[in-house]
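> this one's sequence-less:
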């Protein structure tokens, strides 16, 4: 014992580090180079050589980053693709609209009800009536999203409402169709607010991209309200049903008690029967989806202007300007010949070309119309590859393209002159007045391009779109059917030839002009229109002002029903369609 005590007191020992232990016999007996078994989780990366971690107790697995931040891992969705791609519309419409408001929902429901009740009998003032709650739905949604009404948006909105006045004023269907389509396009531009060329084009049809989103948005709002306040919505539903029931019962009693009240009530309330129930349901769905689409677009519009087209590579001055200068010289030579013809050289030209009067005028108009369209395409491509490095390049571009636009305007004037000569000879038709209006609009576009070259092209896309809408509006307001009838009546007074077979197919807008024809031409021209008006029982909201005016005229002096044979009426010395003998007796154009 003393020996051991003295030995331990005399021989000092180096203390071992805390937490270490001597290796076991099994470990000592392993051959050199064979790995020693250790728990995998007991060592941290980069710390395997630290002596204090060699024989420690295994630690629990490391906590993931999302668990350290207080987030729970989400299980994978088997129905969702692993590729995280962002669609074009999601990128252009990043803002998700807030929950739909009650005012927007009620305005959409009002639009649907008015569509089902008023649009099933035809078009007239009812389009304006239906457009009011749809516009209010869009306004409420835009207000909730914090959007403000800008100048161009106000221009588009006023223009769209003005275009919807065309069906209320004119009876003809073809200008009404153009006006309605243009009104929808302007309404889409009002909600999107685009300003670039591609943005204006896509913005005019951009409502189609919001149909599905608007429907989900509206249905989600209804579902949330039914879930959160079932009792309140039930009260509203029951109150509405009771109010409608009371109106039906007492309205029927008062109508049976007084004939005057029944007549007024019959004119005010739409005639809805079970036979046209599917059609009314379809109109209800169209009105509801349309109003929700407009409101959804107003709350979260697609930024079509963010789609950019890469500018073309600038060309050298000579490479760019030489083809256009040659084209300008060709236009100048053609215009010089046209000036000679316009100053009275038609007889010489027709003698040299061996063409008849109508063939020369008709063929020339169509060729010049295509020349105008192709010139606009050339101008667009030239601007894409125009040199734009220095101020001299910009001066060159303005000079060459300005001269081309000016020469093209003279070509437009020549084409309209040819159309005027042709109309004087063979009368005015729907096709002729339509293509003449298109040619006039192309001339306006050329003037806008010239103005953009002088003052800047910032508003050129919107100005061109506004000019197109203004042309459609003017075309509908001037009553093309009325102009056709008036021009043909004046031509009959001077040349005693008229195409009655064509004029009898016009709408009620032509009645005031046709009423001034002598008998039996007047009765032959008005007989079919009068029969159409007599068989029509459209209510006031589906009746245009042109139809009302035609009814008043025919009530005072109706067409003679005794006139049975109207073939050949109006032609002098011939039985052709246009009252003209020869090769040009029939001209479908």
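Looks like it arrived, so ask away. None of the values given here were measured: they were computed from a predicted structure.

> C-alpha from now on. contacts and neighbour counts both.
Noted.

> Next, the buried residues of stretch 252-260.
Applying a neighbour-count criterion of 16 or more other Cα atoms under 10 Å, one finds residue 255 buried in stretch 252-260.

> Packing partners of the helix or strand hosting residue 249?
Residue 249 is part of helix 230-257, with elements assigned from DSSP states H and E. If contacts are counted by 3 or more Cα pairs under 8 Å, 6 or more residues apart in numbering; DSSP states H and E, helix 230-257 sits against helix 259-268.

> what's in contact with the helix it packs on?
The set of residues that contact helix 259-268 without belonging to it, under Cα atoms under 8 Å, 6 or more residues apart in numbering, is 254-256, 539-540.

> go with 7 Å
255-256, 539 (Cα atoms under 7 Å, 6 or more residues apart in numbering).

> cool, and stretch 123-131?
Here stretch 123-131 makes contact (Cα under 7 Å, 6+ apart) with 111, 114-115, 118-119, 164-165, 167-168, 541-544.

> same thing but at 8 Å, please
111, 114-115, 118-119, 161, 164-165, 167-169, 541-544.

> Which two of these have the greatest separation?
Among the contacts of stretch 123-131, the pair separated by the greatest distance (Cα to Cα) is 111 and 169, at 22.1 Å.

> Buried residues of the helix holding residue 249, list them for me.
Of the residues in helix 230-257, those buried (16+ other Cα under 10 Å) are residue 255.

> now that helix and helix 259-268, what's the angle there?
With axes from the mean of the first three to the mean of the last three Cα atoms, to 10 degrees as the basis, helix 230-257 and helix 259-268 are set at 130 degrees to each other.

> still on that earlier bit, just give me the closest of the contacts of helix 259-268 to residue 484.
Using Cα to Cα, these come closest to residue 484 at residue 539, 27.7 Å.

> ok, second structure coming up, stack it against the first:
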């Protein structure tokens, strides 16, 4: 009974906290643009999360806590920048990081955040543990009401309801008399139907559904982290895990709350009476086949690298056909080089982790071939980067082209780490790859991609006299300072004025937005455009 009482008290607290989070989510995001609201909600959610799990998790600065850094930084981009592309991407990236962080916090050290098993853990947490607790709020509320309404109290409730029913006709008569006696009271009563008519029932129902959905989702997820189903293996011959609800939950050390473990290992079998445990044999590719394959592939890549050195590094571009320009040469091969690079990365990973390298001589030979593959891939990445640079000089800069440049640099870093892995078997690739991916994504968010695009196009205009102001006018407010610089330095350029007018029309009017939608980039653009005289379009 004591254990049930502690669970019920904890459940009520988590349910109330989830409901408050649902109300706050509605207050911050309903009919409001995302801005300051995003980091505020993330802070409140994590306060609620750590309060809910305080009996099971010691709150201290450890490895899982480090994941909060990119979550906080990405949340702040909704306040500091106005890039629509990253706003959409971050709306997907931040929840994914939150899932990884919260699950890792609760399941550590049984699971590693950078391992492939984390994907399975996320799916399991959402579709098994969380979905199981979706109806729990309704059940908890029903049980709470049922327990409170005992025999004596239920009689009092019925008496209160009877009093309400009896009072209704008397209130109507008395109200009519008072309305006749006092003009102001009559005016107040006459306004009640209009006030009630102003209520939009459809919108009110939608708001209620919004709050209930968010509160239920948050409660089910957190409660599923606290009390997951027990997964057991029935026997050694049947290694497939089965979910079971039977059995008493085990109590967490140092807490008064019972906690069902996410995984329960089977009892150790008797080696004399039990059969050998089932262990699937890893499939390995034959080293001779892979070596032959790499020899042929590297021969093609070495020839390609020679041509690249001839044209890009040896002055061979002078011998291009007359009908082909720099930009044409760059444009025709860039996409293909990126695809080949991705193929090479796949070949590299498959060879490292899926090839039989039991022979020491064959292992060394494979390492050399893979090193050649990485070297040739490096030449391809340099060639792709130079092609894109030529294309940007010929046609201008764009957000997509700049992100492609960043992606090439990112791939280069991955291949450098893979080269280190070739000669250091103790290095695990997944962890540094995951860290670099998160760090790179945060850096790209904070490098103001659209601001760099606008700045480079303005600089290109100074040397070429060519600029696409229509495209610059379609960028986010991060490009406003560079458009203002372009207008001030070249007042004769009509396109800059039109681009700034386009930006100004996108700004919300005073009073149209709430403080929860505050965005620093938008605020700076509004202040800057106030002091710039613009020619109104007729």
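That came in fine, so what should we check first? Predicted model, so just to flag it, every value in this text is computed and none were measured.

> Can you calculate the TM-score here?
Structural agreement between the overlaid chains, expressed as a TM-score with TM-score structural alignment, normalised by the length of the second structure, amounts to 0.70; 424 aligned residues with a Cα RMSD of 3.3 Å.

> Turn the contacts of helix 259-268 of the first structure into TSV, including distance to residue 145 of the first structure.
Written out in TSV, the entries for those read as follows (distance: Cα to Cα, whole Å):
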residue	distance to residue 145 of the first structure
255	47
256	50
539	39
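
> ok, so of the residues you listed, who is nearest residue 189 of the first structure?
Each of the contacts of helix 259-268 of the first structure was scored against residue 189 of the first structure by Cα to Cα, and residue 539 proved nearest at 32.3 Å.

> What lines up with that closest one in the second structure?
The criterion is TM-score structural alignment: under it, residue 539 of the first structure has residue 514 as its aligned partner in the second structure.

> gap between its match and residue 30 of the second structure?
Counting by Cα to Cα, to the nearest Å, the gap between residue 514 of the second structure and residue 30 of the second structure amounts to 11 Å.

> so what's residue 504 of the first structure up against?
If you count contacts by Cα under 8 Å, 6+ apart, residue 504 of the first structure has them with 524-529.

> who's in contact with stretch 443-456 of the first structure?
Outside stretch 443-456 of the first structure, the residues that reach it (Cα under 8 Å, 6+ apart) are 376, 398, 402, 405-406, 408-409, 412, 457-458, 460, 463-464, 467.

> So between residue 111 and residue 169 of the first structure, which is more surrounded?
Between residue 111 of the first structure and residue 169, residue 111 has the larger neighbour count (other Cα atoms under 10 Å), namely 30 against 21.

> Now, the contacts of stretch 443-456 of the first structure that are in helices?
Applying DSSP state H to those, the entries found in helices are 376, 398, 402, 405-406, 408-409, 412, 460, 463-464, 467.

> quick one: which of those is nearest residue 359 of the first structure?
Of those, the one sitting nearest to residue 359 of the first structure (Cα to Cα) turns out to be residue 412, at 18.5 Å.

> In the second structure, what sits opposite the closest one in the alignment?
In the second structure, the residue matched to residue 412 of the first structure (TM-score structural alignment) is residue 381.

> how many other residues sit next to that match?
Around residue 381 of the second structure sit 22 other residues, with neighbours defined as other Cα under 10 Å.

> And the furthest pair within the ones in helices among the contacts of stretch 443-456 of the first structure?
398 and 467 (22.4 Å).

> if we can go back for a sec, just say helix, strand or coil for the closest residue to the match of residue 539 of the first structure other than its chain neighbours.
In space, and not counting its chain neighbours, residue 514 of the second structure is closest to residue 32: 7.1 Å by Cα to Cα, 6 or more residues apart in numbering. Secondary structure assignment for residue 32 of the second structure (DSSP: H, G, I helix; E, B strand; the rest coil): coil.

> now residue 32 of the second structure: how far from residue 212 of the second structure?
19 Å.

> show me the contacts for residue 498 of the second structure.
Going by Cα under 8 Å, 6+ apart, residue 498 of the second structure touches residue 473.

> what helix or strand is it on?
helix 494-506.

> List the buried residues of the helix or strand following that helix.
Beyond helix 494-506 of the second structure on the C-terminal side, the first helix or strand identified by DSSP H and E is helix 520-530. Residues of helix 520-530 of the second structure classed as buried by neighbour count (16+ other Cα under 10 Å): 520-522, 525-526, 529.

> Just send the residues you listed back as TSV, with distance to residue 122 of the second structure too.
Output for those, formatted as TSV (distance: Cα to Cα, whole Å):
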residue	distance to residue 122 of the second structure
520	34
521	35
522	36
525	40
526	42
529	46
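
> ok, of these, which one's closest to residue 60 of the second structure?
For residue 60 of the second structure, the closest of those turns out to be residue 520, at 32.0 Å, with distances computed as Cα to Cα.

> what's the nearest residue to the closest one if we skip its chain neighbours?
The spatial neighbour of residue 520 of the second structure that comes closest, neighbours along the chain excluded (Cα to Cα, 6+ apart), is residue 80 at 4.8 Å.

> The one you found maps to what in the first structure?
With TM-score structural alignment as the matching criterion, the partner of residue 80 of the second structure in the first structure is residue 169.

> could you list every residue that touches that match?
Contact analysis of residue 169 of the first structure by Cα under 8 Å, 6+ apart lists 124, 477, 544-546.

> Can you say which two of these are spatially most distant?
The largest distance within the contacts of residue 169 of the first structure, taken as Cα to Cα, falls between 124 and 477 and amounts to 13.9 Å.

> Those two - which one has more neighbours?
Per other Cα under 10 Å, whichever of residue 124 of the first structure and residue 477 has more neighbours is residue 124, with 27 against 19.
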